[in-house]
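*Asks:* would you be able to build a 3D model of this:
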Amino acid sequence: MRAYCGHELGNLEAFALQHFDTPTPGEGELLISVEATALGFVDQLVMRGLYQIKPPTPFVPGGEVVGTVEAVGPGVLGFVPGQRIAAWQFGGGLAEMTIVRQDHAVPVPADLEPAAAASLLLDYLTAYYGLFDRGGLKPGQLVLVTGASGGVGAAAVRLASAASVSVIGLASSDEKREMVSRAGASLVIDYRNENWREELKRAHPSGVDMVFDPVGGGLFEPCFRSLAKRGRHLVVGFASRDSIPSLPANLPLLKSGELVGVDARYLWETDPVRVRQVLSIVLRLSTMRLRRSLM
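*Replies:* Reported below is the predicted structural model:
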């Protein structure tokens, strides 16, 4: 089989198509023929050696994988050859065949295309886990989403609006703001305007119940200051690539507010059952066009 493999992190030229023997699934594992693999922000960080975890080499990128089961290892229950499954794992997807652990796999609805299913996995898992598991978001609340036109930001906009939550999105260009509006945001603000918080205050003087923040950088403190009393600021990532932001310690006190970390990788490592539950919900909802049935 062929796989796109690298023998050195940090050097993209070290990655190339190579030939390997087809692997054999072990205890609790599935061998799948890969139909689609989604690549995102995390993948390029890993390949460049900039992610907080550096996998051993040789390394095959691509963690959001959809494919058809070709063979099952000993002890596998609930999966059979010919079944289409999806899994989020740490690499392996840019190959004709790959091994997937059964406790990381979920069935894919028959009417969902492989590419669509793969594109949902990490962004929607992170958004759902952040909004509802870590954030406790409830219908009728108000959430501010930074990077609302990006992958995980757009997922948060769609999931929150589908759960009867009012969404404010921050985005830069006209094209991006239009996309965020179509995704379900009731208000979209250009954060490049130095007075963007004034626009937010005019629309919502009491502040927002939650900030979903995959951007960080210079937006971090102004967004926290935009919280209502007892609000929650979800720290999802630092896509701005600026230095890691800090926050004056008196602000959580004044707001009675919370900073909440959202790490989908931690969920994946510690609670695979919940990961499968969330992925099953997301894949099912995607076939229903995210009807209001999240909670």
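
*Asks:* only C-alpha atoms from now on, for both contacts and neighbour counts.
*Replies:* Will do.

*Asks:* what strand or helix carries the most centrally placed residue in the chain?
*Replies:* The chain has D123 as the residue nearest its centroid, 2.2 Å off, counting by C-alpha atoms, centre = their mean. In the assignment (DSSP states H and E), D123 maps to helix 114-128.

*Asks:* buried residues in that helix?
*Replies:* By neighbour count on 16 or more other C-alpha atoms under 10 Å, the buried set for helix 114-128 is 114, 117-128.

*Asks:* try stretch 37-51
*Replies:* For stretch 37-51, by 16+ other C-alpha under 10 Å, it's T37, A38, L39, G40, V42, D43, Q44, L45, V46, M47, G49.

*Asks:* for the fifth one, give me its contacts.
*Replies:* With contacts taken as C-alpha atoms under 8 Å, 6 or more residues apart in numbering, V42 has the following neighbours: Y51.

*Asks:* what about 7 Å?
*Replies:* By C-alpha atoms under 7 Å, 6 or more residues apart in numbering, no residues touch V42.

*Asks:* mind telling me what element it is part of?
*Replies:* Going by DSSP H and E, V42 is part of helix 41-47.

*Asks:* one more to put side by side:
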Amino acid sequence: MRAFQAETLESIDSYRSVDLPPPEPGPGEIRVRVAACGVGYVDALVSLGRYQVKPPVPHVPGNEVGGTVEALGPGVSGLAVGDRVMAAVRTGGFAELAVGPAAGALRIPDAMSFAQAAGFRVNYLTALHGLRDRAAVEPGERLLVFGAAGGVGAAAVQVGLALGARVIAAGSSPEKRAFAEGLGARASIDVEPEGWRDRLKTLTDGKGVDVIFDPVCGPLFEAGFRSLAWGGRHLVVGFAGGKGIPALPSNLSIMKGAALVGVDVRQFPLFEPAKAAAELAELLGWVAEGRLTPPVGRTFPLAEAAQALEFALSGAGMGKTVLEIG
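*Replies:* This next block holds a predicted model:
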């Protein structure tokens, strides 16, 4: 099978297209013929050894895939060869075949494409877990989403709307803001620091926002927290701003009666597996019902896997970037 692999994590140039033997599923595992693999900012960091969890080498990037079950390992039940699934894989999704735990695979609705499935699990579970479990967002509350055109930001816009929030999308370009408004955001705002708080105040009739969903944590981190209404919640989702981890004067939480809340979708299923599984099933139900239509961002063929990683690192994408394998 063809795969995109590196022996070291020095740079994207370390990766090569290689022929590997098909991986065999072990007990409790399945083998998936990969149709599409999600490519996010974190995937790119992992591929370069810059993430908090470093992979062993040789390394094939990619964790989230959409595809068809090709083989079942011993002891697997509830899935069958030929099932259309989204899966979390352990052998890397930048390959024609990948192996992962059967427990991490879910059948996808007929309404969902493989490309949509490949970018769904992490982004949409992050959005629902963050907004409902961590922020307890209420219908009618004002929700500001930073990076609203990115994969997880777009998911937060859509999930926020499904939960009844009034969404304001923050984006770095008119195209990104228009993309987020196309998903249903009722308003949008730029990210130019000069005068930003005043512009946000105008959008909220001087009331500020109740919840901030922040996968960027960039130059507007403190300005965003200062713009919270009384009792507001600022969700720290990630650091796609790429310029270090910002600090916040702790007295601001007292002045605002506000909370800075962490959202870690990697640990959520480890500590609360039943709840995480139920939320994923709920989200897929929304897709099946037509309440949720995940946007697919730019797509790349397997032959352009290096460009896909570079694009994910650039922050230029709108929606989830996808590598199309088959």
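
*Asks:* quick one: TM-score?
*Replies:* Aligned and superposed, the two chains score 0.93 in TM-score terms (TM-score structural alignment, normalised by the length of the first structure); 292 aligned residues with a C-alpha RMSD of 1.8 Å.

*Asks:* returning to that earlier point: ok, the residue nearest to the centre of the first structure touching G151?
*Replies:* Yes. Applying C-alpha atoms under 7 Å as the test, D123 of the first structure and G151 come out as touching, 6.0 Å apart.

*Asks:* out of the buried residues of stretch 37-51 of the first structure, which comes closest to F224 of the first structure?
*Replies:* Distance to F224 of the first structure, by C-alpha to C-alpha, is smallest for V42 among the buried residues of stretch 37-51 of the first structure, at 24.9 Å.

*Asks:* superposed on the second structure, what's the mean shift for the helix holding V42 of the first structure?
*Replies:* With mean C-alpha distance after the TM-score superposition for the first structure, helix 41-47 of the first structure departs from the second structure by a mean of 0.8 Å once superposed.

*Asks:* what comes up buried for the helix or strand following that helix?
*Replies:* Using DSSP H and E, the helix or strand that follows helix 41-47 of the first structure in sequence is strand 64-72. Applying a neighbour-count criterion of 16+ other C-alpha under 10 Å, the buried positions in strand 64-72 of the first structure are E64, V65, V66, G67, T68, V69, E70, A71, V72.

*Asks:* stretch 102-109 of the second structure now?
*Replies:* Buried residues in stretch 102-109 of the second structure, counting neighbours by 16+ other C-alpha under 10 Å, are found at A102, A103, A105, L106, R107, I108, P109.

*Asks:* quick check: longest strand of the second structure.
*Replies:* Criterion DSSP state E: the longest strand present in the second structure is strand 29-39.

*Asks:* list the buried ones in that strand?
*Replies:* E29, I30, R31, V32, R33, V34, A35, A36, C37, G38, V39.

*Asks:* next: stretch 260-267 of the second structure.
*Replies:* By neighbour count on 16+ other C-alpha under 10 Å, the buried set for stretch 260-267 of the second structure is V261, V263, V265.

*Asks:* ok, stretch 244-259 of the second structure next?
*Replies:* Buried residues in stretch 244-259 of the second structure (16+ other C-alpha under 10 Å): S253, K256, A258, A259.

*Asks:* residue contacts, the nearest residue to the last one once chain neighbours are set aside?
*Replies:* Taking C-alpha to C-alpha, 6 or more residues apart in numbering as the measure, A259 of the second structure lies nearest to R233, with 4.8 Å between them; neighbours along the chain are not counted. The contact partners of R233 of the second structure, taken as C-alpha under 7 Å, 6+ apart, are A135, D210, V211, I212, A258, A259, L260, V261.

*Asks:* and the fourth one, how far is that from V60 of the second structure?
*Replies:* Using C-alpha to C-alpha, to the nearest Å, one gets 34 Å for the distance from I212 of the second structure to V60 of the second structure.

*Asks:* neighbour count for the two, which is higher?
*Replies:* Using other C-alpha atoms under 10 Å as the criterion, I212 of the second structure and V60 rank with I212 on top: 27 against 23.

*Asks:* so that one, which state does it fall into?
*Replies:* strand (DSSP: H, G, I helix; E, B strand; the rest coil).

*Asks:* again with the one 4 residues further on
*Replies:* State at V216 of the second structure, reduced to three classes by three-state DSSP: coil.

*Asks:* which residues touch it?
*Replies:* By C-alpha under 7 Å, 6+ apart, V216 of the second structure lies in contact with F146, G147, G238, F239, A240, G241.

*Asks:* quick check: angle from the longest helix along the second structure to helix 121-128?
*Replies:* Of all segments of type helix in the second structure, defined using DSSP state H, the longest is helix 273-289. Helix 273-289 of the second structure runs at 100 degrees relative to helix 121-128, counting by axes from the mean of the first three to the mean of the last three C-alpha atoms, to 10 degrees.
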